[in-house]
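Undergrad: Coordinates only, no sequence provided:
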């Protein structure tokens, strides 16, 4: 994980935690202190809430950019690598039921998807009487993704539970969505409430 992504992840976590605390702690802002200076007159706490929300949206957007550039490729690679590892024995087993002499043993999910779910294999058919060389024929076998549904579900479960890639990259997004949904309204600093107060004034 790059330093840039780590920074955006940390900032998003911090702002999300602050918004969560302000809402569920039922905090009311009635005075402001900045750099050791306390402002006794502070009649518009909405300014603080707006600043917090603007910062939150900025860091959420920055994290999204880093996630698309760096996080998603790593997440997808971890998932497909594991899926290939789990699916390859199943694919080999299914093929050899129909073609026992198939040579290939390393065909996984990604290869089948690239081949549009048509398996391309080779099998030994005999031996040339003249040269003594082995004769080989190519064959194709139609596959369905549904044949691998157990392996797909197991790969997802394994990635979520046993790999850090999900908590590294997906957890901040889930937390951000949770904050956006739960803190949008229903408290003094909610975006809905801020908008209503500004519309009245």
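TA: That came through fine. In this text, all values refer to a predicted model and were calculated from it rather than measured experimentally. Numbers count the residues shown, from 1 in each chain.

Undergrad: CA only for contacts and neighbour counts going forward, please
TA: Fine.

Undergrad: before we move on, what SS does residue 124 have?
TA: The assignment at residue 124 comes out as strand when based on DSSP: H, G, I helix; E, B strand; the rest coil.

Undergrad: so how far is the helix or strand containing residue 81 off the chain centroid?
TA: Using DSSP states H and E, residue 81 sits in helix 72-98. Chain-centre distance of helix 72-98: 19 Å, with CA atoms, centre = their mean, to the nearest Å.

Undergrad: Can you work out which other helices and strands pack against it?
TA: Here helix 72-98 touches helix 109-114, helix 149-162, helix 165-182, going by 3 or more CA pairs under 8 Å, 6 or more residues apart in numbering; DSSP states H and E.

Undergrad: Comparison target below:
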């Protein structure tokens, strides 16, 4: 994660958290102290509008930097965990066969509720794919793997808290203001 993205994440997370706190704690601002000078707030609605304007700016900047990030690692972490589930279920190691040739696999749907794990061996000299095994897998198992993989990525890796969490936090800040 780039330093600029971290900075934008910090800004949107901090301001969203403050907005949520202010909304749920029912905080009202009567005066503001700025470098030892007390400022009386004549119209708190204008101050709130200014804070929301800054929030929109921070959220936009985070989104822009987030889009520029080349590899967030979310899909790779999910795929790695999903592949581990498939390897555990099928008992197959899809990286190499016993001769050191790479093995590739593909999960494909056959009909509405049937899935198939196709394994292909790649010939080390010719480079062409040799058809390997076809392992049938139920849709329920595929869904369970997907749910388990998503939970694993959310809990056991920092990917979700680094990249995704600021968005729901910002939405919660907005919802807490509109609904409270």
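TA: Ah, there it is. Given the structure is predicted, the values throughout are model-derived calculations rather than measurements.

Undergrad: Any idea what the TM-score comes out to?
TA: The TM-score (TM-score structural alignment, normalised by the length of structure 2) is 0.69; 159 aligned residues with a CA RMSD of 3.3 Å.

Undergrad: Quick one: closest of the helices and strands packed on helix 72-98 of structure 1 to residue 98 of structure 1.
TA: helix 109-114 (16.8 Å; CA to CA).

Undergrad: if I look at the closest residue to residue 32 of structure 1 other than its chain neighbours, how far off is residue 59 of structure 1?
TA: Nearest-residue entry for residue 32 of structure 1: residue 39, 5.3 Å, with adjacent residues in sequence omitted and distances by CA to CA, 6 or more residues apart in numbering. To residue 59 of structure 1, residue 39 of structure 1 is 28 Å away according to CA to CA, to the nearest Å.

Undergrad: again, but for residue 33 of structure 1
TA: As judged by CA to CA, residue 33 of structure 1 and residue 59 of structure 1 stand 24 Å apart.

Undergrad: next one: residue 169 of structure 1
TA: From residue 169 of structure 1 to residue 59 of structure 1 the distance is 14 Å (CA to CA).

Undergrad: more neighbours, residue 39 and residue 59 of structure 1?
TA: A side-by-side neighbour count of residue 39 of structure 1 and residue 59, using other CA atoms under 10 Å, places residue 59 first with 23 against 11.

Undergrad: Show me what that one aligns to in structure 2.
TA: Matched by TM-score structural alignment, residue 59 of structure 1 corresponds to residue 58 in structure 2.

Undergrad: So residue 112 of structure 1 is in contact with residue 118, correct?
TA: Yes: shown here, residue 112 of structure 1 and residue 118 form a contact pair, counting by CA atoms under 8 Å, at 6.6 Å.

Undergrad: Among these two, which residue is more densely surrounded?
TA: A side-by-side neighbour count of residue 112 of structure 1 and residue 118, using other CA under 10 Å, places residue 112 first with 19 against 16.

Undergrad: could you measure the more buried one against residue 87 of structure 1, distance?
TA: Going from residue 112 of structure 1 to residue 87 of structure 1 by CA to CA gives 10 Å.

Undergrad: again, but for residue 183 of structure 1
TA: Residue 183 of structure 1 sits 42 Å away from residue 87 of structure 1, going by CA to CA.

Undergrad: Please apply the same query to residue 109 of structure 1.
TA: As defined by CA to CA, residue 109 of structure 1 lies at a distance of 6 Å from residue 87 of structure 1.

Undergrad: try residue 39 of structure 1
TA: Plainly put, residue 39 of structure 1 is 64 Å away from residue 87 of structure 1 if you go by CA to CA.

Undergrad: Residue 158 of structure 1 now?
TA: Residue 158 of structure 1 sits 14 Å away from residue 87 of structure 1, going by CA to CA.

Undergrad: quick one: which of the two has more around it?
TA: residue 87 (24 against 14).

Undergrad: Spatially nearest residue to the more buried one, not counting backbone neighbours?
TA: residue 108 (5.4 Å).

Undergrad: Please verify my assumption that that neighbour contacts residue 88.
TA: Yes: contact criterion CA under 8 Å: residue 108 of structure 1 and residue 88 qualify, at 4.4 Å.

Undergrad: okay, these two: which has more neighbours?
TA: Higher neighbour count among residue 108 of structure 1 and residue 88: residue 108, with 21 against 18, using other CA under 10 Å.
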